[in-house]
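S.K.: how would this look folded up:
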Amino acid sequence: MGCSWLLILGLIQIVAHSLEIQGSGEEPIPVIAHNVTGVLEEDVYLSCEYQGSAQINKAEWKRRISSSKFKRLAGFSNGELFSRGDFSKPDSPTNLTVRMKVSSVEAEGEYICEFQEEEENPFGSVFVTVIAKPDIRIEVNSETINDTHYQLVSCSAVGGRPIPQISWLVGGRPPSDFPFTVNESKTLHSNGTSTLISTLRFPTHLQDEESVICVVKHETLPNPKSTTANVETYGKLISAAFESL
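M.R.: Next up is the predicted model:
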């Protein structure tokens, strides 16, 4: 009986020692930000830090080019820190925090951070989403159809990504269906951005506000951006007609 208990105790010690060995060999997972948003033509930071205690022989940021090819971007190799293209050199072999210039929409995608130690190659990945801040422009034009004078106020959000939202305020309120009409047109550009144009049209004699406001909402704007356009009123139009006589 005593031998049985000793045998059981010995088995427990063997299992515990085995678990301890397995636990000590667990691969340290790098601390990494998994989702990052970068603004076109601005800088974004990619952070990745090794949490293990082993000696780091090599470390790098890379991006997959094909199923078997990767592009090396920045890291530590042959005892030196390195960087290429739009990347800065990392802080250290164990802290691969880098600054990346978002020079094109093609920068969007997955980036892999990998450390090479004696026994393991722990790695992590981050997906970078690229957005672009639109350039907002406003323009006022007019036309006369069947002796009726109309004004057309165009608000353009140029070079945005994703597509922004444009709305209008007349007298502090959204314009009613009559006498106002709103038309939108969208243009996609080869660099991955787009331009949205919203045109507010109304007959001058049915509108007595001296200005209208274009409101643009976009991910790059912390708050909606309002742009005011001065327009003619029916009274001003009549006065101008009399002055021309």
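
S.K.: use CA for all of it now, contacts and neighbours both
M.R.: Fine.

S.K.: which stretches of this protein form helices?
M.R.: Using DSSP state H, the helices found in the chain span residues 2-24, 234-243.

S.K.: how about these, which one is nearest residue 84?
M.R.: Residue 84 lies closest to helix 2-24 among those, at 35.8 Å (Cα to Cα).

S.K.: coming back round to it: mean neighbour count and distance to residue 55 added to the helices of the chain, as a markdown table?
M.R.: Listed next are these as a markdown table, based on neighbours: other Cα atoms under 10 Å; distance: least, Cα to Cα, whole Å:
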| stretch | mean neighbour count | distance to residue 55 |
| --- | --- | --- |
| helix 2-24 | 11 | 15 |
| helix 234-243 | 12 | 79 |
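
S.K.: dump these to JSON lines, plus distance to residue 105.
M.R.: Compiled in JSON lines, the helices of the chain are given as follows (distance: least, Cα to Cα, whole Å):
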{"stretch": "helix 2-24", "distance to residue 105": "43"}
{"stretch": "helix 234-243", "distance to residue 105": "47"}
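
S.K.: here's the other one to compare against:
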Amino acid sequence: MARRDARNWSSCTQKMIGLLCLIASILTQHGTSGQRVKVEPEVLSYPGQTVNLRCAFTDATGIQLTMVTWIYEPKDGERINIAVFHPNFDPNYPDSPVKGRVSFTPSPPNLASPSIQISGVRMTDEGKYICEYATYPSGNEQGITFLVMLAKPENSASIVTVVAGSKPAVVARCESLNGRPVAQISWVTTANGNATTVSKPGADNTVTVTSEYRMVPTATDNGKDISCLVAHRTQVKAESFLMKLAVQYAPQVSIVGYDNNWYVGRPNVMLTCQANANPVPTSVAWKTMSGEMPDTVQIKGNELKVLKVDETVNTTFVCEVSNRIGTTRDQVTVMVRGTRLPEKGPTTGTIIGAIIGVILLLAIVGTAIAMYRKHKNNKLNGDGPPKYKPPPPKKITSNANRQVNSDHTPVAETRPLQNQYYSTQSAEPVTDLDAYHEDDVDDDGGADERAHYYSAAPSGWDDPGNNEVPPPYMRTDSDPQDYHPGLNVNRGESFVSSAMFV
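M.R.: So this is what the prediction gives:
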């Protein structure tokens, strides 16, 4: 049983391998045949020229070439044999649209390279041309060439004059006549519209393309640029046609010149009637609402001049402008004043602005100069932060017994003098508030001995001790000298000795 299964499996495997080999052989032959007939994929030609359609069998090893047939297949039609060659017979050219204009080249032909040429080609000759070999044993093999006929079109563009309105209208037209292949038309403009393009058959199998630009025309569209671009295979670049829209409209009228300052006696004032229209205005007429034109008024075209303002020009002036499209009017009411209005000089604002600018500039310059001088004075006076760090303050106290004797007056009592010496440097100066809050009250909250005031007095001055002696900065009636007040500072924190009086 196992042996039978093994034999069946081996037989199936052999059959599958054979089938795969057959499929591969067919695919290989088909791919090879598609590459062995060498032709040009596309050939371009203009009407009246002679075109060469080349064909060759690249590798005939192991293959017998029997016959060659050229077949023409138009775009809309059936296949037609146009040239046949067999090595045992002369070339044959069956009835076809190209009979009499087609021939093998070289002549006589050979199967390895049976090219043909068509003279005096026409636009109707465009289509598919097939070079087909009859071979043994592989059968028929072929190559296809597309003949593309070119016809340079005649391009043109034009503007269509329209009247402004509310409905879409054709404002420009672009046309490409008798081209092959079909031309491409596009538009470039700032006007708000859209294009419609139509193609139709032309002469001798050519195509005519017409494009129209449509929009709702307005007065503001008049004179806008619009360009038509025609692109075709026979042109190196697109052909451009630059045009300007032509929209006709009734006049747009406005009266200028009235400044609301027409006062009695003012001479030579003027009104101008300005009009914008297409086509140009044909007439301009001045009127008044009262029906009568003042005697001091002179009219010349679109200008109305008042020689001297009086009460008669206190009216409404009307200007009417007409063209082929219609008539439009504008009006202005004049109010004659008894006195003249004050007029502002045209340069008042400029002068005020210039004065303000000069003042600001001077202020900036003065501030800069002041800051510079202050900085320079600070440098000269040595102001500014110290360049070194001062040492901490030190207090030195020493007691010495001195006995002050007078050469002329005997000393009744000898008392020790308490001299205190202080460092000349301190963290910071203090005010005389320290003397009132620190020296007058003892630890028990009672009165303590009053602080002794010292001054740099000459030798011979006694320490007042506890006697009620006023401090040096107070003046007494018995002293005729002017005392200059000294600083009342705490002796323990002062870095400057008391004032010395001589």
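
S.K.: longest strand anywhere in structure 1?
M.R.: For structure 1, the strand with the greatest residue count under DSSP state E is strand 148-160.

S.K.: what are the contacting residues of that strand?
M.R.: Strand 148-160 of structure 1 has contacts (Cα atoms under 8 Å, 6 or more residues apart in numbering) with 131-144, 164, 166, 189, 193-205, 214, 216, 229, 231.

S.K.: which positions within it qualify as buried?
M.R.: With burial defined by 16 or more other Cα atoms under 10 Å, the residues of strand 148-160 of structure 1 counted as buried are 150, 151, 152, 153, 154, 155, 156, 157, 158, 159, 160.

S.K.: let me know the closest of those to residue 24 of structure 1.
M.R.: residue 160 (50.1 Å).

S.K.: give the contact list for the residue lying closest to that closest one once chain neighbours are set aside.
M.R.: Computed as Cα to Cα, 6 or more residues apart in numbering, the closest residue to residue 160 of structure 1 that is not its neighbour in sequence is residue 134, at 4.1 Å. Neighbour list for residue 134 of structure 1: 157, 158, 159, 160, 161, 164, 195 [criterion: Cα under 8 Å, 6+ apart].

S.K.: now residue 134 of structure 1: how far from residue 8 of structure 1?
M.R.: Distance of residue 134 of structure 1 to residue 8 of structure 1, given as Cα to Cα, to the nearest Å: 72 Å.

S.K.: and what of residue 141 of structure 1?
M.R.: Relative to residue 8 of structure 1, residue 141 of structure 1 is positioned 93 Å away (Cα to Cα).

S.K.: confirm residue 3 of structure 2 sits in a helix?
M.R.: Yes - using DSSP: H, G, I helix; E, B strand; the rest coil, the assignment for residue 3 of structure 2 is a helix.

S.K.: list the residues that contact it.
M.R.: Residues counted as contacts of residue 3 of structure 2 (Cα under 8 Å, 6+ apart): none.

S.K.: alignment lookup: it to structure 1.
M.R.: Using TM-score structural alignment, residue 3 of structure 2 has no partner in structure 1.

S.K.: ok, now how distant is residue 3 of structure 2 from residue 31 of structure 2?
M.R.: Relative to residue 31 of structure 2, residue 3 of structure 2 is positioned 42 Å away (Cα to Cα).

S.K.: residue 140 of structure 2 too?
M.R.: 13 Å.

S.K.: which residue of the two possesses the greater neighbour count?
M.R.: Ranked by neighbour count (other Cα atoms under 10 Å), residue 140 of structure 2 and residue 31 place residue 140 first, with 15 against 11.

S.K.: surely residue 36 of structure 1 meets residue 129?
M.R.: Yes - Residue 36 of structure 1 is within contact range of residue 129, at 6.3 Å (criterion: Cα atoms under 8 Å).

S.K.: before we move on, back to that, in ChimeraX, how would I select just the buried ones from the contacts of strand 148-160 of structure 1?
M.R.: Here is the ChimeraX command that selects the buried residues among those (16+ other Cα under 10 Å):
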select :131,132,133,134,136,138,140,164,166,193,194,195,196,197,198,199,200,201,202,203,204,205,214,216,231
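
S.K.: next step: the contacts of strand 148-160 of structure 1 restricted to strands.
M.R.: In this view, these that belong to strands under DSSP E are 131, 135-144, 166, 194-203, 214, 216, 229.

S.K.: list the residues that contact residue 280 of structure 2.
M.R.: Here residue 280 of structure 2 is in contact with residue 323 (Cα under 8 Å, 6+ apart).

S.K.: what lines up with it in structure 1?
M.R.: In structure 1, residue 280 of structure 2 lines up with residue 241, judged by TM-score structural alignment.
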